[in-house]
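In: Fold the following for me, if possible:
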Amino acid sequence: MISLVAFALLAADGEPPLVAPEPPALDAIEFELAPIVYAAPPPPRPLPMPRIEVEAPSGLPPHVRSMLDAAIASGDAQAVATVTKLAKQTAPWAARDAEKLRDGFNNRIAEQKALAERQRHDRIKAASFFDGWSGELEFGASRATGNTRTLGLYGAAKGEREGLRVRHRFNGRADVQETNNETTTERWLLAYQPNFKFDDRLYAYGLGQYEHDRFLGYDSRYTLGGGFGYTVFTGPRLKLDIEGGPALRYTDFVDESDETTVAGRASIALKWAISPTASLNQDAAVYVESGNTNASSTIALDAKLFGPLRTRISYNIRYERDAPVDRDPVDTLSRATLVYTF
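Out: Okay, here's the model as predicted:
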């Protein structure tokens, strides 16, 4: 509007009016636009995962605890140790709980053993020499009639008393047989052996023994000896004693003069509980002396019948190098007998 007024004033003065240039058409204007570059936005940063707090279980699972309780109730230390190991693998978070139960069981067992040992100590200390003996009585017999008339009798006794420092052992045996009213077997043995214990395994022993077997060439034989013994196995199912030492022997021969010799003695005593109803025992001894060697070994298999009664099958072998000329130096005897234990 201002431009129109100015143009009119100029025209009134006689001057040609100034003509304003026309604006160029829009389609004649060339626009140059810079290219727009779009950059990809950066990837979003991963959000941290929220920490999930899981509360560790406490205590032994019920099924694991019941297994451990059953093992403890059985009183078997080996079973408790095995189940405890499995419980720690199954529930490691409760390993300490399982160990506490195991340790408690072991402590109770140790206390019971200590109490039993004190009671045994007091009982043995107060007992007389005739109290506290254990052992066995063995008896067997045979009889035959007809063309050959035979009668055989066999008896044996063993006794042992376990003291605090001294162990007493007694052994006696008699074996007699007649065939057609003629004596064909006549054996006697009586022995006493004290053991002086240094500990649970090592001990010193003394030995006094009498033997009679005129069919092996001697009417009587007396033995005095001593030495040391060692218990190789001391378990409740297996026990093995070995002994060795010198011995002084006096022998009254049937057809020769008397003789006194010094011998070396070695022996073993084995007891093996094969099962609750069966056991295997062996007693063997050998004497080595100048001009003579003799040995004896008995192996026996016992089977429990009922109560204190057992049946026994045994095999005995005896060797006498200096036997009479008309006698075999080796004698063997197999028998079946009944055994009463006490």
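
In: contacts and neighbour counts: CA atoms only from here.
Out: OK.

In: my guess is Ala141 is in a strand, correct?
Out: Yes. Under DSSP: H, G, I helix; E, B strand; the rest coil, Ala141 falls within a strand.

In: just checking, it touches Gly152?
Out: Yes. Ala141 lies in contact with Gly152 (CA atoms under 8 Å); the separation is 5.4 Å.

In: Break down the stretch 101-250 of the chain into its helices, ranges please.
Out: Applying DSSP state H, counting those that start in this stretch to the stretch 101-250 of the chain gives no helices.

In: Please, where are all the strands along it?
Out: For the stretch 101-250 of the chain, applying DSSP state E, counting those that start in this stretch gives strands covering 133-144, 150-162, 166-179, 182-197, 202-213, 218-234, 238-253.

In: to compare against the first, here's another:
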Amino acid sequence: MAAVVVAPAHAEWKGQGQAGIVFARGNTDTDTANVKLEMAKEAASWTHKFGVAALRAATSGDKTAERYEGMWQSDYKISERDYYWGGVRYEDDRFSGFDYQATATTGYGRKFINTDDTKFVGEVGVGYRRLKTVAQIGPPFIASETSGDAILRGFLGYETKLTDTTSLIDKFTVEAGSDNTFMSNVFALQVKMNEAFALSLGFDVRYNTDPPAGKKKSDTLTTVNLVYAF
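Out: Model prediction:
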């Protein structure tokens, strides 16, 4: 009798894309639009996560905001709750005073709560950051500077279902180094309209402890987005 072996199906990428209006306050005081894409794929002991985002605005024909972000992270499961991770992040924010901030980090993560309704994870790690400031035309003229430093990275992620159609999501990230400490908190309240679409009310805070001269330390975004899950 011949044995029949059924190969496991390949894991597929799942995620969500969203777009909507933005009210930006801080280094960029304007109303504009944003887009964001987040995807994840689980395969055996690995989980891969990918994300990109863009923010653009113009007032009276003059560009007032332009930011692009990208990230990749791979997690390797060592138990049902614990995992090792490694990732990279790149940010190009033309109006923050930084030409770019790029990081590569690795560390340990734990799923403190992992139920169908609530998920709470924490991550801690170390890595390297490269950043470049934007030259200031002046007066006075300030030349751009490029530097690199070792960093500590921390992350907390929380998601819970308040009702069958309403979810609360919060993600906090910190990258601390000698040149600058970057912190970001992304909060969202999502209400499902059907299996594919949802409305999301978000509030994002970004903070740099040592921004270039003439730039504010914090920026906030208030967003109302249409979300498509796939």
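
In: Drop the TM-score for these two in here.
Out: Put the two chains on top of each other and the TM-score (TM-score structural alignment, normalised by the length of the second structure) is 0.87; 211 aligned residues with a CA RMSD of 1.7 Å.

In: I'd like to know which of the strands of the stretch 101-250 of the first structure is closest to Arg108 of the first structure.
Out: Set against Arg108 of the first structure and scored by CA to CA, those come closest in strand 218-234, at 23.1 Å.

In: For that closest one, list every residue counted as buried.
Out: Neighbour-count burial for strand 218-234 of the first structure flags 218-223, 225-231 (criterion: 16 or more other CA atoms under 10 Å).

In: Can you name the two of those that sit furthest apart?
Out: Asp219 and Thr231 (34.0 Å).

In: re the thing from before, which one of the buried residues of strand 218-234 of the first structure is nearest Gln119 of the first structure?
Out: Gln119 of the first structure lies nearest to Thr231 out of these, by CA to CA, at 24.2 Å.

In: what does the closest one align to in the second structure?
Out: In the second structure, the residue paired with Thr231 of the first structure according to TM-score structural alignment is Lys111.

In: What's the separation between its match and Asp82 of the second structure?
Out: According to CA to CA, to the nearest Å, Lys111 of the second structure and Asp82 of the second structure sit 6 Å apart.

In: sorry, back to before: what's the local residue count around the nearest residue to the match of Thr231 of the first structure once chain neighbours are set aside?
Out: Distances taken as CA to CA, 6 or more residues apart in numbering put Val121 closest to Lys111 of the second structure, at 4.4 Å, once the chain neighbours are dropped. Using other CA atoms under 10 Å, Val121 of the second structure is surrounded by 18 other residues.

In: So Thr179 of the first structure sits against Thr150, correct?
Out: Yes. Using CA under 8 Å, Thr179 of the first structure makes contact with Thr150 at a distance of 4.3 Å.

In: gap between the residue opposite Thr311 of the first structure in the second structure once aligned and Ala135 of the second structure?
Out: By TM-score structural alignment, Thr311 of the first structure lines up with Leu199 in the second structure. Distance, Leu199 of the second structure to Ala135 of the second structure, using CA to CA: 39 Å.

In: likewise Gly177 of the second structure?
Out: Distance, Gly177 of the second structure to Ala135 of the second structure, by CA to CA: 22 Å.

In: what's the answer for Thr32 of the second structure, then?
Out: Note on Thr32 of the second structure: its distance to Ala135 of the second structure, by CA to CA, is 25 Å.

In: Looking at these two, which has the bigger crowd around it?
Out: Under the criterion of other CA under 10 Å, the comparison of Thr32 of the second structure against Ala135 puts Thr32 first, with 18 against 15.
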